[in-house]
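Colleague: With the input below, show me the fold.
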Amino acid sequence: MSIQATPAALSRFQEHRLFRLASGARGWVLPVALLLLWQALAQGGLIAVNVLPAPSAVALAGWESLRSGELVQNMWVSTLRALAGLAVGGLIGFGLGIANGLSRAVNDVTDTTLQMVRNVPHLALIPLVILWFGIGEESKLFLVALGVFFPIYINTLHGVRSVDPQLIEMARAYEMSSGALFRRVILPGALPSIFVGLRFALGIMWLTLIVAETIAAESGLGHMAMQAREFLLVDVVVLAILIYALLGKLADIITQFGERAALRWHPAFQKEGAR
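Modeller: This next block holds a predicted model:
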C-alpha cells in the first residue's frame, strides 16, 4: 500500500524549505552589499588601486591564479595544514576535557598547568617554534594544534560538568554501567558546549594558519600572499584574505550541519527545525 502526502503536508514542507532558504540567504545580504559598495567606491576613484583593488580586479586575479593551478595547490596545502592541526589539537583537547570533567584527581593534576599555558599567546611562540622546528610543516602543525586545543578543552570540560546531576543519579539508580552512562547521558549532555568550542576553534585555526604561513612557510595561501606583497600585487593579497574568510565560513557551515544532526534530540534544535 502506497502512502501519498496530502496537499497540506506538501505545502508545509515547501514553506519550511522556503523559510530555510530565505534564512540562509539573509546572511549573505550584508556581504554582497559591502562588495557592491566596495566596487562602486573603487570605480569612482574614492579608493586607490594600490590601497584596495576593486572586487572585479581581485576576481580577475583569482581567475588567473586558478587557471595556472597555483591557487588550487595553495588552497589544498593550507586546508590540509588546518585540518591536521585541528585533528591533533582537537582530539587532545577533547580527551583532556573529558578526563578532567569526569575525574577530580586528573583535573587537580593537570588543569592548573593547562590554565597557565593558556594565558601565553600562542602566536607569541612563533620565534621559538621556528627555532624548534624550522619553517617545515611541523611548526605550522604545532601552532594550529595549540591554537585549537584550548577552546575545545575548556568547552568540553564545561559541557561535562554542566550535565544535569539528576540525570546521572537516575542512570545510576537504573544500574547503568559506566560506559553506558558516558555514551547515553554525559556525552550527549556535553555536546552543545563541545560544538561551541569547535566553532570557536575553527576561527582560531584559520587565524593561526594565516600568521604561520606568512612568517614561516614555503607554500600555502599565506605564502602566496607574502610573495604577492613583495611584487606589490595587492589584488592577490586581498584574494588570499578573502579565500581565508570563505574557507572559514565553509568550515562553520559544515560544523553547523553536524551540530544539527547530532543534536536533533535537543529542544532548541527541535524548535529550530519546526519553524
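Colleague: Every contact and neighbour count from this point should use C-alpha atoms.
Modeller: OK.
Colleague: all helices for this structure, in order.
Modeller: Assigned by DSSP state H, the helices in the chain fall at 7-26, 29-43, 55-68, 70-102, 104-118, 126-133, 137-161, 165-173, 178-181, 187-215, 221-230, 234-262, 267-274.
Colleague: got a list of what residue 69 touches?
Modeller: Counting by CA atoms under 8 Å, 6 or more residues apart in numbering, residue 69 makes contact with nothing.
Colleague: Kindly provide the distance from the nearest residue to residue 88 once chain neighbours are set aside to residue 158.
Modeller: Leaving aside its chain neighbours, residue 88 sits nearest to residue 145 (5.8 Å; criterion: CA to CA, 6 or more residues apart in numbering). Between residue 145 and residue 158 the distance, using CA to CA, to the nearest Å, works out to 20 Å.
Colleague: and this one, so I can compare the two:
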Amino acid sequence: MSPLVSPEHLTSASQRADEAVGRRNRGATTAGRGSGSGTRAGGGPATERGTRGVLGTPGGRAVVGLLLPVVLVIAWWAATAAGLFSPVQLPSPASVISAGIDLAADGSLWHHIAISVQRVLLGFAIGGVLGLVIGSILGLSTWADAVLAPLVGAIRAVPSLAWVPLLILWMGIGEDSKITLVAIGAFFPIFTNVYAALKHVDPHLVEAGRAFGYHGLRLLRTVQLPAVVPSVFSGLRLALAQAWLFLVAAELIASSMGLGWLLSDSQNNGRTDRLILAIILLAVIGKLTDAILGLVEQRAIRRWS
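Modeller: Sure thing, here's the model as predicted:
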C-alpha cells in the first residue's frame, strides 16, 4: 500500500513553508527600515542636520553666540528700570553708554584701549616665544627636563600680584615692569602645553623624520612642532587670556593709563558706570583678540596638521 504523502511532497511543502517565512521576515525588515527612516526624517538626525546647518557657518554661530549677551543686557536694563539696584550699585545700560561717549569725545577712551592692547601684545609675544622655546627644550631633552622642570613648576605657582613689588623695585613703574608681568603671565600656558605635547609625540613619526635625515632643530621645526600644532595653539589662546589677566593686575597697582587704571580710578571716584564700561571693554577686546588668534589657528592646522 502506497503512503498517503510521499517524501517528495514533504520536501516541497517544507521548502514552500521556508520561503513563506523568509518572505514574511523580509517584509518585516523592510517595514522596520521604512519606519526607521521615517523616524529619522521627523526626528533626530534631520534635526541634527538642521542644527549643524545653523552652527556650520560663522554667521550662524555668531548669531547664536549673541543670544545670551542680549538676554543679559535686557535683564540688566529691566533690573535697573525696576529700581532693584541703586545707580551706585548698578547703573543702567544707558548710563554706561553715556560714560563711554563722554570718554570717547575727549579721546581718553581710545588712549586707554591703545595702551592696554599694546602692553598685552608685547607681553604676549615675549612670553609666547619664551614659552615655545623653553617648552621645546624641556620637552625634548631629558637632562633639561630633570634640571629645569622643578624650578619652572615652582615659579609657576607664584601668584601674579607677588611679582609686582619686585618688578617695580627692579624696573620702576614704567612700561618695562608692566610688559614683563604680562610676559610672565603669557609664558606658562604655552610652556606647559608645548612641554606636555612634545613628551607624547609619536616616536614612530620621529624615527621616520630621522630616517629622512632630520635632526636637532630641523627635526623639531619639520616634524615635531607640526605634530603638536593643536596643542601649541591651545596654549597660545590660554596665554592670551592670561596676558589680559596679568595686564589688569599690573595696571591696577602701578599705572596712569590703560583699562586697568580706568577700573581703579573709577572705583576711587565712585564712577560705577565707567567701571562697568572698563569691564565690558576688557571682555569685548579680549574676545576679539581670541577670535583673531582662532582664525590663525584654523589656517595653521590646515597647513601643518
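Colleague: thinking again about what came up before, and the residue nearest to residue 88 of the first structure, what does it touch?
Modeller: With contact taken as CA under 8 Å, 6+ apart, residue 145 of the first structure is in contact with 84-90, 205.
Colleague: aligned partner of it in the second structure?
Modeller: Superposed on the second structure with TM-score structural alignment, residue 145 of the first structure falls opposite residue 183.
Colleague: Next, find the distance separating its match from residue 265 of the second structure.
Modeller: Remark: distance between residue 183 of the second structure and residue 265 of the second structure (CA to CA) = 24 Å.
Colleague: Could you do residue 251 of the second structure as well?
Modeller: Counting by CA to CA - residue 251 of the second structure and residue 265 of the second structure are separated by 11 Å.
Colleague: Looking at these two, which one has more neighbours?
Modeller: Neighbour count, other CA atoms under 10 Å: between residue 251 of the second structure and residue 265, residue 251 has more, with 21 against 17.
Colleague: what do we get in the first structure for that one?
Modeller: Looks like residue 251 of the second structure aligns to residue 213 there (TM-score structural alignment).
Colleague: Now that match: closest residue in space, sequence neighbours ignored.
Modeller: Counting by CA to CA, 6+ apart, residue 213 of the first structure lies nearest to residue 222, which is 4.5 Å off, once chain neighbours are set aside.
Colleague: isn't that neighbour right up against residue 240?
Modeller: Yes. Counting by CA atoms under 8 Å, residue 222 of the first structure touches residue 240, with 7.1 Å between them.
Colleague: ok, so of the contacts of residue 145 of the first structure, who is nearest residue 165 of the first structure?
Modeller: residue 90 (26.4 Å; CA to CA).
Colleague: So which bit of the first structure is whichever strand or helix holds residue 31 of the second structure matched to?
Modeller: Taking DSSP states H and E as the criterion, the element that holds residue 31 of the second structure is helix 7-42. Using TM-score structural alignment, none of the residues of the first structure align to helix 7-42 of the second structure.
Colleague: which residue sits closest to the residue positioned nearest the centre of the second structure, ignoring its sequence neighbours?
Modeller: For the second structure, the residue nearest the mean C-alpha position is residue 237 (5.9 Å; CA atoms, centre = their mean). Spatial nearest neighbour of residue 237 of the second structure, chain neighbours left out: residue 290 (6.4 Å); criterion: CA to CA, 6+ apart.
Colleague: What is the burial count for the equivalent of residue 128 of the second structure over in the first structure?
Modeller: In the first structure, residue 128 of the second structure lines up with residue 90, judged by TM-score structural alignment. Counted with other CA under 10 Å, the neighbours of residue 90 of the first structure add up to 26.
Colleague: May I ask you to confirm that residue 90 of the first structure is in contact with residue 144?
Modeller: No. Under the criterion of CA under 8 Å, residue 90 of the first structure makes no contact with residue 144, lying 9.9 Å away.
Colleague: for the match of residue 251 of the second structure, what are its contacts?
Modeller: 140, 219-223.
Colleague: so which of those residues is the most crowded?
Modeller: Neighbour counts for these, by other CA under 10 Å, peak at residue 221, which reaches 31 neighbours.
Colleague: re earlier: quick one: the residue nearest to the centre of the second structure and residue 289 touch, right?
Modeller: No. With contact defined as CA under 8 Å, residue 237 of the second structure does not reach residue 289; the gap is 9.2 Å.
Colleague: about what we covered before: now do the same for the residue nearest to residue 237 of the second structure: its match in the first structure.
Modeller: Per TM-score structural alignment, residue 290 of the second structure is aligned with residue 252.
Colleague: show me what contacts the equivalent of residue 47 of the first structure over in the second structure?
Modeller: Using TM-score structural alignment, the partner of residue 47 of the first structure in the second structure is residue 85. Residue 85 of the second structure makes contact with 79, 91 under the criterion CA under 8 Å, 6+ apart.
Colleague: Then residue 235 of the first structure?
Modeller: Per CA under 8 Å, 6+ apart, neighbours of residue 235 of the first structure: 52-53, 57-58, 61.
Colleague: circling back to that earlier point, how about the residue nearest to residue 213 of the first structure, what's its match in the second structure?
Modeller: Alignment note (TM-score structural alignment): residue 222 of the first structure maps to residue 260 of the second structure.
Colleague: contacting residues for its match?
Modeller: Counting by CA under 8 Å, 6+ apart, residue 260 of the second structure has contacts 116, 247-252, 278.
Colleague: And the contacts of residue 213 of the first structure, which is closest to residue 13 of the first structure?
Modeller: Closest to residue 13 of the first structure, out of all of these and judged by CA to CA, is residue 221, at 41.8 Å.
Colleague: any idea how far residue 190 of the first structure is from that closest one?
Modeller: From residue 221 of the first structure to residue 190 of the first structure the distance is 35 Å (CA to CA).
Colleague: just residue 42 of the first structure next, same as before
Modeller: Distance, residue 42 of the first structure to residue 190 of the first structure, by CA to CA: 48 Å.
Colleague: So which of the two has more stuff around it?
Modeller: Shown here are residue 42 of the first structure and residue 190; by other CA under 10 Å, residue 190 has more neighbours (21 against 18).
Colleague: Contact partners for the more buried one?
Modeller: Here residue 190 of the first structure is in contact with 156, 158-163 (CA under 8 Å, 6+ apart).
Colleague: okay, stretch 160-168 of the second structure sits on what stretch of the first structure?
Modeller: Against the first structure, stretch 160-168 of the second structure falls on residues 122-130 (TM-score structural alignment).
Colleague: ok, residues contacting the matching stretch?
Modeller: Stretch 122-130 of the first structure is touched from outside by 139, 143, 146-147, 208, 211-212, 216, with contacts defined as CA under 8 Å, 6+ apart.
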